[in-house]
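>>> sequence plus the predicted model coming up.
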Amino acid sequence: MNVENHPVVSREEWLAARKQHLADEKAFTRERDRLSAKRRALPWVKVDKDYRFMGPDGEMKLADLFGQHSQLIVYHFMFAKGWEEGCQGCSFLGDHFDGANLHLAHHDIALVAVSHAPFAEFQTFKRRMGWKFDWVSSDGSDFNYDFGVCARAEDAEAGKATYNYEKTDSGEEEMPGLSVFYRANNGEIFHTYSTYARGLDMLVGAYNFLDLTPKGRNEDEIMEWVRHHDRYDGAENSSCCHDG
């Protein structure tokens, strides 16, 4: 859409068009609520495998990631062994986590990022980004493979690799995703949901702001414009609010 040549009408004509669009927006909201209810009604799978992770205080089990909560959201953060930086798209999502966590932690939800790289390898990057959210390593565990964000070499070679519940020819060693777990009162843990690819859009609050503007997301490929937040031109002076 060429915003420079966009139709300009009277306030009355604008209001009529806006009310019609409001009807569409309300229908979309009702449909989203319906889908969310269906998501919550999906069957669960009991998690029996003894997954192990490495955190700041040493080895952890899946149950430890819940803390005191009964619900756990795991963001599968793309950071493989030997990488110096996390994926730019995952970092874009990661920039939203700390603000949400201020509220999620008080609503029975733990939010934890999990990456395939050894724990020590992403600490410098985490400090650079200024993030506070919990971020642990699944190095040496089947966790990333079992929850669909990594493919084993033999599966890729045999054409059995999948991503987003479909076969994939992607040669990527890491892919993004999100998985949700529930811990019952008796300590049993269940996998309730996972989503990948465009299913992660809902995590990106910045996209919701962009979608309200005339130029929208203004991208040819998903997140092709995104940078680590300290790599934008003038990043150190990007705030509109300054002292004095």
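Good, I have the coordinates. Numbering: from 1, shown residues only.

>>> CA only for contacts and neighbour counts going forward, please
OK.

>>> and the strands in the chain?
Assigned by DSSP state E, the strands in the chain fall at 45-46, 52-55, 58-61, 71-76, 109-115, 134-137, 162-163, 166-167, 177-183, 189-196.

>>> including mean neighbour count, could those go into a markdown table?
Output for these, formatted as a markdown table (neighbours: other C-alpha atoms under 10 Å):
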| stretch | mean neighbour count |
| --- | --- |
| strand 45-46 | 12 |
| strand 52-55 | 20 |
| strand 58-61 | 13 |
| strand 71-76 | 23 |
| strand 109-115 | 22 |
| strand 134-137 | 23 |
| strand 162-163 | 18 |
| strand 166-167 | 10 |
| strand 177-183 | 21 |
| strand 189-196 | 18 |
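
>>> near Arg30, how many other residues are there?
12 (other C-alpha atoms under 10 Å).

>>> what's the distance between it and Arg40?
Distance of Arg30 to Arg40, given as C-alpha to C-alpha, to the nearest Å: 16 Å.

>>> cool, Gly94 as well?
Taken as C-alpha to C-alpha, the span from Gly94 to Arg40 is 24 Å.

>>> kindly report the same for Lys49.
Per C-alpha to C-alpha, Lys49 is found 23 Å from Arg40.

>>> just Asp146 next, same as before
Asp146 is 21 Å from Arg40, where distance means C-alpha to C-alpha.

>>> pull up the gap between Lys126 and Ala63, please.
For Lys126, the distance to Ala63 - C-alpha to C-alpha - is 23 Å.

>>> second structure for comparison follows:
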Amino acid sequence: MKTPPIVSPQEWEAARQELLVEEKELTRARDALAAKRRRMPWQAVEKEYEFDGPAGRVSLLDLFEGRRQLIVYRAFFEPGVTGWPDHACVGCSMVADHVGHLAHLNARDTTLVFASRAPQADIARVKARMRWTIPWYTITDDFDTDFGVDEWHGTNAFVRDGDSVFRTYFVNARGDEALGSTWSYLDMTALGRQETWEESPEGYPQTEPYAWWHWHDTYDDAEPARK
């Protein structure tokens, strides 16, 4: 392996500062892209979709769990997929391993769920084995075909206005590999991180950064962080 040159601490810091300029540009570009996502048109979800869950049959609206936003990752766990019946697909399993504590997403009025075609009994068994706590539902109809995830994994974002549901964004392929943290999920949603520094359309919910952050086991005791 041909390694880079070995330099003094001063030269190393100079090289880091030079690269930091580009890194800051990337951060600003990422923020600008997220701002454009918040201005994406919404696609009305006209069909009624149903899923099997731990407590029985539920609708797409039910998956929101009363929150305003919903993120659905289509994980491949079903007959014919590598790993069945002991594991979900390797890549989808890595995505599950990277998901942060859901309490932080929930505090921003956002629910994250996974969906597969495996029966609930198999999902429960693999979740227990892998120590995953993500809500995980069984697709029973054309949801995967209609939202671009019938032959490949992908993540769809939705928002609701009362009982009306709208698709707001979709990412797949290498776009999924950046997901997992609270921030990466919020950045793909229609409302974003909902913090005052963000460049969002007028009237979007926003609070001061840091003010809404809590330990994940204390959100129930915290004051509501929404405006």
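It's in. These numbers were taken from a predicted model, which means no experiment stands behind them.

>>> max-length helix in the second structure?
Assignment by DSSP state H gives helix 9-37 as the longest helix of the second structure.

>>> now do that one: distance to the chain's middle.
Mean-position distance between helix 9-37 of the second structure and its chain equals 24 Å (C-alpha atoms, centre = their mean, to the nearest Å).

>>> average offset between it and the first structure?
For helix 9-37 of the second structure, the mean deviation from the first structure after alignment is 0.7 Å (mean C-alpha distance after the TM-score superposition for the first structure).

>>> please say which of Lys126 and Ala63 of the first structure ends up with more neighbours.
Legend: neighbour count by other C-alpha under 10 Å for Lys126 of the first structure and Ala63, higher for Ala63 (20 against 17).

>>> map the more buried one onto the second structure.
Aligned counterpart of Ala63 of the first structure in the second structure: Leu61 (TM-score structural alignment).

>>> what sits against that match?
Arg160, Asp163, Val165 (C-alpha atoms under 8 Å, 6 or more residues apart in numbering).

>>> alignment lookup: the second one to the first structure.
When the two structures are superposed using TM-score structural alignment, Asp163 of the second structure falls opposite Gly187 in the first structure.

>>> next, count neighbours for its match.
Gly187 of the first structure is flanked by 10 other residues according to other C-alpha under 10 Å.

>>> how far away is it from Ala17 of the first structure?
Gly187 of the first structure is 53 Å from Ala17 of the first structure, by C-alpha to C-alpha.

>>> quick check: which element contains the residue nearest the centre of the second structure?
For the second structure, Tyr185 is the residue whose C-alpha lies nearest the centre (C-alpha atoms, centre = their mean; 3.7 Å). In this assignment (DSSP states H and E), Tyr185 of the second structure forms part of helix 182-187.

>>> how about that helix: buried residues?
Thr182, Tyr185, Leu186, Asp187 (16 or more other C-alpha atoms under 10 Å).

>>> closest to Ser116 of the second structure out of the residues you listed?
When these are compared for distance to Ser116 of the second structure (C-alpha to C-alpha), Tyr185 wins out at 19.3 Å.

>>> map the closest one onto the first structure.
By TM-score structural alignment, Tyr185 of the second structure lines up with nothing at all.

>>> ok, Tyr185 of the second structure touching Leu179?
Yes - between Tyr185 of the second structure and Leu179 a contact is recorded at 6.1 Å, counting by C-alpha atoms under 8 Å.

>>> next, count neighbours for the aligned residue in the first structure for Phe77 of the second structure.
Residue correspondence, TM-score structural alignment: Phe77 of the second structure in this structure matches Phe79 in the first structure. Residues near Phe79 of the first structure, counting by other C-alpha under 10 Å, number 24.

>>> return the residues in contact with the closest residue to Phe79 of the first structure other than its chain neighbours.
When the adjacent residues along the chain are set aside, Phe79 of the first structure lies closest to Gly86, with 4.9 Å between them (C-alpha to C-alpha, 6 or more residues apart in numbering). With contact set as C-alpha under 8 Å, 6+ apart, Gly86 of the first structure has these partners: Phe77, Met78, Phe79, Phe122, Phe125.

>>> of the residues you listed - the most surrounded one?
That'd be Phe77 among the contacts of Gly86 of the first structure, by other C-alpha under 10 Å, with 29 neighbours.

>>> distance check, the residue lying closest to that one once chain neighbours are set aside against Thr195 of the first structure.
Leaving aside its sequence neighbours, Phe77 of the first structure sits nearest to Ser115 (C-alpha to C-alpha, 6+ apart; 5.2 Å). According to C-alpha to C-alpha, Ser115 of the first structure stands 16 Å off from Thr195 of the first structure.
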